[in-house]
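A.B. asks: have a look; sequence and predicted model below, questions after that.
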Amino acid sequence: MSTVTTNVDSARQPQPARPVPKELVHKHHACQVLLKDWRRNADGTFSIPVDWHRATDSFAPLFGHISPALLVETVRQSFPLLAHVGHEVPLGHHLLWDEFRYTCTPSALRAVVQRAPQDVELHVTCTEAQYRGKRASFLAFDIDVLADGVPLAHAHSRFPVLAPAVYRRIRPDAGDGREVMARAVPLPPPLPHQPLGVAEFHDVALSPTDRPQEWLLRVDVHHPFYFDHPVDHAPGTLLLEAARQAAQELHPRLTVIPAGQQALFSRYVELDQPCTVTAEPAGEDDAGRPVAHVRMVQSGQECFRSSLTLADAQQR
């Protein structure tokens, strides 16, 4: 394996299509594609215009702010897009989230809801790339999110890229996504949705238990966003949202929005086994904002952990 660490990749750039084909962002329904186009800049970075008008049904504002789930999904769609068009990764290959983190400015997320910006864009830099031949086998990106030129958030992610045959070797028992979804654990009851800031009960990712600061992960395989297409595990976007909801549950008398989140994905969360979510306060950051640590454990093994820095959603 050869390793290249660079901000400029040398892969061939195909002519973009408008809108971005759904296959390039790993979606089945075109209405869920949030990216409009892409272009390679002279310095090797990419600029990706975003269409958030499509997102009104799936991503209602969170306590008057742009939903963190919308922010995360917008950034996530840039990963497969640039893997395919910028790094010669064939369709059908798997991107495995290893590490993901973002920071945002809550006041800017509130302003976006109030003013409906005309120009939302991602600026993406490849910070690390490893190749097997011409095809990338590992990628890392830095992503800046801007609205009408105003910075909203900065994100970073690292992920291996696996060919289908390799993926089948490491997950020999997973099988076809439809079959796995059919044997998912029965959907447990949700927490009340209003305190979590979500519009509908089907967006609740946690189920109560009789233990304090502990919940069951609630995986609705019929959810139109998280399960837009058959998959054999709980999507990473669902785990990130469940962590946010757990952090909110730690502060039932407040409404909080993540000013930052760091996450490590260590194992797949399987659909046919229950997954326990625990959260605990972890002090404050330098600005005095509370920090929460969230863990997800399945069959005695940690699958996911996240640290969230929380801002008061009522603060202007």
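C.D. replies: Structure received.
A.B. asks: okay, CA-based contacts and neighbour counts for the rest of this
C.D. replies: Fine.
A.B. asks: run a quick check on residue 136 versus residue 126, I expect a contact.
C.D. replies: No - here residue 136 does not reach residue 126: they are 11.6 Å apart, not a contact under Cα atoms under 8 Å.
A.B. asks: neighbours of residue 17, how many?
C.D. replies: Neighbourhood size, residue 17 [other Cα atoms under 10 Å]: 10.
A.B. asks: quick one, what contacts the closest residue to it other than its chain neighbours?
C.D. replies: Nearest residue to residue 17, sequence neighbours excluded (Cα to Cα, 6 or more residues apart in numbering): residue 37, at 6.9 Å. By Cα atoms under 8 Å, 6 or more residues apart in numbering, the residues touching residue 37 are 16-20, 48-50.
A.B. asks: of those, which is the nearest to residue 293?
C.D. replies: Nearest to residue 293 among these: residue 50, at 31.0 Å, using Cα to Cα.
A.B. asks: burial count for the residue nearest to the closest one when sequence neighbours are not counted?
C.D. replies: Once flanking residues are discounted, residue 50 sits nearest to residue 35: 4.6 Å by Cα to Cα, 6+ apart. Residues lying near residue 35 (other Cα under 10 Å) number 25.
A.B. asks: try it against this one:
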Amino acid sequence: MGDHDRETAPTPLPPAFRFPSLTTTVPKEFVHRAAVAEVMLTDWRRRDDTHFDVTAQWPRGHSFFGPIGRHHDPLLAAETIRQIGSLLAHAEFGVPFGHHFLMWDLEFAVEPRAIEVGETPAALEIDVTCTEVKRRGRALAGLRYAAVIRRDGQVAVTGSASYDCTSPAVYRRLRAGRGEETRPPLPLTAPVSPQSVGRTSPMDVVLSPTGEERRWQLRADRRHHVLFDHPVDHIPGMVLIEAARQAAVAVTGASGMLPLAITSAFTRYAEFDAPCLIEAAPLPGQGTGGTAVLVTGRQDGEPVFTSTVTASRPV
């Protein structure tokens, strides 16, 4: 038999590559986002029944939460804290997809030096403590949690939030009569000047003029790809927090204002079918060069939310 007829052993395949550390986002469904680009969280780990380690990344630029001066927009912190709550509910506390969340409050405070935009996206490590876990039988009924966000080992943000969650059947009863088929949404109103509220594009403005000083109508443009990332039947809490930020900018006249802290409480759903009036009033000075503004939202004569915005110009 000639050499050309000999069987030769196959060449061994190289060993599989080893990747010690790879980063991706958590599933977008866990944080109630339709766009992967809007997911801030990258991983999580349970330490015990009430303590969790979460990681996140803030982009150097964002289509809506863009840098303010040399700082990341602090409202990225609010969105990060919001996403933590839904992540833990689904991934660790067994809340099925399709259940609904009612946010009662959300607050955060930032350390300006720790949120400066660097040469790469900000990699964040988050210590989460669940302080109140409410159950209805075995099902999670509500959660309060606190978050300490660190960057390069330094505390960049502290914050907390609480919410209740309900089954689809309970939610339908709560929302009876508020669908578009029975109460159509208001026509979209005109924005105030973008520059007056710290924005450059009219599409990013969530306030409309009323002709009264320090009073606006909430503007909810459901075509906005970030604030309305997916269809909803009420105005999201992050839209209300953005309205508070824009009202504080309008009152102070500081378009480059850097929010240092925002404390928000939500008392009822903000609806699309009735005007939501936003009012802002400066509070006494903080003694540190900062400015505080109390922002309230009312609809049908009832309070919807309050926010206290403490801010400074970029430093």
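C.D. replies: Received, thanks. Worth saying up front: this structure is predicted, and the values here are computed from it rather than measured.
A.B. asks: TM-score for this pair?
C.D. replies: The TM-score (TM-score structural alignment, normalised by the length of the second structure) is 0.86; 293 aligned residues with a Cα RMSD of 2.2 Å.
A.B. asks: tell me the buried residues within the contacts of residue 37 of the first structure.
C.D. replies: Buried subset of the contacts of residue 37 of the first structure (neighbour count, 16 or more other Cα atoms under 10 Å): 20, 48-50.
A.B. asks: go through those residues and flag which are in strands.
C.D. replies: 48-50 (DSSP state E).
A.B. asks: which one among those residues gets closest to residue 68 of the first structure?
C.D. replies: Distances from residue 68 of the first structure to these, taken as Cα to Cα, are shortest for residue 50 (15.4 Å).
A.B. asks: sorry, back to before: reformat the buried ones among the contacts of residue 37 of the first structure as CSV; add distance to residue 56 of the first structure.
C.D. replies: Formatted as CSV, those follow (distance: Cα to Cα, whole Å):
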residue, distance to residue 56 of the first structure
20, 19
48, 20
49, 17
50, 13
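A.B. asks: tell me the helices in the first structure, going along the chain?
C.D. replies: Remark: helices assigned in the first structure by DSSP state H are 68-87, 106-115, 164-170, 177-182, 236-249.
A.B. asks: relative to residue 42 of the first structure, which of those is closest?
C.D. replies: Nearest of these to residue 42 of the first structure, taken as Cα to Cα: helix 68-87 at 13.7 Å.
A.B. asks: superposed on the second structure, where does the closest one end up, distance-wise?
C.D. replies: Taken over the aligned residues, the distance from helix 68-87 of the first structure to the second structure averages 1.2 Å (mean Cα distance after the TM-score superposition for the first structure).
A.B. asks: who are the neighbours in contact with the residue nearest to residue 227 of the second structure when sequence neighbours are not counted?
C.D. replies: Closest residue in space to residue 227 of the second structure, ignoring its immediate chain neighbours: residue 239 at 6.2 Å, by Cα to Cα, 6+ apart. Residues in contact with residue 239 of the second structure, defined by Cα under 8 Å, 6+ apart, are 206, 220, 227.
A.B. asks: ok so, going back, quickly compare the helices of the first structure and say which is most buried.
C.D. replies: helix 236-249 (a mean of 24; mean count of other Cα atoms under 10 Å).
A.B. asks: I'd say residue 4 of the first structure and residue 130 touch.
C.D. replies: Yes - the criterion here is Cα under 8 Å, and residue 4 of the first structure meets it with residue 130 at 5.6 Å.
A.B. asks: these two - which one has more neighbours?
C.D. replies: Ranked by neighbour count (other Cα under 10 Å), residue 4 of the first structure and residue 130 place residue 130 first, with 20 against 15.
A.B. asks: what does the more buried one align to in the second structure?
C.D. replies: Counting by TM-score structural alignment, residue 130 of the first structure lines up with residue 134 in the second structure.
A.B. asks: so who does residue 268 of the second structure touch?
C.D. replies: 303-305.
A.B. asks: and it, how far from residue 47 of the second structure?
C.D. replies: Per Cα to Cα, to the nearest Å, residue 268 of the second structure is found 34 Å from residue 47 of the second structure.
A.B. asks: cool, and residue 119 of the second structure?
C.D. replies: Taking Cα to Cα, one finds residue 119 of the second structure at 32 Å from residue 47 of the second structure.
A.B. asks: and for residue 213 of the second structure?
C.D. replies: From residue 213 of the second structure to residue 47 of the second structure the distance is 50 Å (Cα to Cα).
A.B. asks: what do you get for residue 277 of the second structure?
C.D. replies: According to Cα to Cα, residue 277 of the second structure stands 43 Å off from residue 47 of the second structure.
A.B. asks: with the first structure overlaid, report how far the lengthiest strand in the second structure is off on average.
C.D. replies: As assigned by DSSP E, the longest strand anywhere in the second structure is strand 122-136. Once the two models are superposed, strand 122-136 of the second structure sits on average 1.5 Å from its counterpart in the first structure (mean Cα distance after the TM-score superposition for the first structure).
A.B. asks: off-centre distance for that strand?
C.D. replies: Computed by Cα atoms, centre = their mean, to the nearest Å, the separation of strand 122-136 of the second structure from the middle of its chain amounts to 15 Å.
A.B. asks: need the strands for the second structure, in chain order.
C.D. replies: For the second structure, strands defined by DSSP E occupy the ranges 41-46, 51-58, 100-110, 122-136, 139-151, 154-166, 207-209, 215-218, 258-266, 276-282, 291-299, 302-312.
A.B. asks: make TSV from the ones you listed and add distance to residue 245 of the second structure to it.
C.D. replies: TSV is the format used below for the strands of the second structure (distance: least, Cα to Cα, whole Å):
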stretch	distance to residue 245 of the second structure
strand 41-46	23
strand 51-58	19
strand 100-110	13
strand 122-136	23
strand 139-151	21
strand 154-166	17
strand 207-209	11
strand 215-218	12
strand 258-266	8
strand 276-282	10
strand 291-299	9
strand 302-312	7
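A.B. asks: now, which of the buried ones among the contacts of residue 37 of the first structure sits nearest residue 82 of the first structure?
C.D. replies: residue 48 (9.8 Å).
A.B. asks: test my guess that the closest one contacts residue 122.
C.D. replies: Yes - look at residue 48 of the first structure against residue 122 with Cα under 8 Å: they come within range, at 5.0 Å.
A.B. asks: what residue lies at the spatial centre of the second structure?
C.D. replies: Centroid-nearest residue in the second structure: residue 79, 1.9 Å away (criterion: Cα atoms, centre = their mean).
A.B. asks: could you find the closest non-adjacent residue to it?
C.D. replies: The shortest distance from residue 79 of the second structure to any non-neighbouring residue, by Cα to Cα, 6+ apart, is to residue 238 (7.3 Å).
A.B. asks: let me see the contact set for that neighbour.
C.D. replies: Counted by Cα under 8 Å, 6+ apart, residue 238 of the second structure has contacts 78-79, 227.
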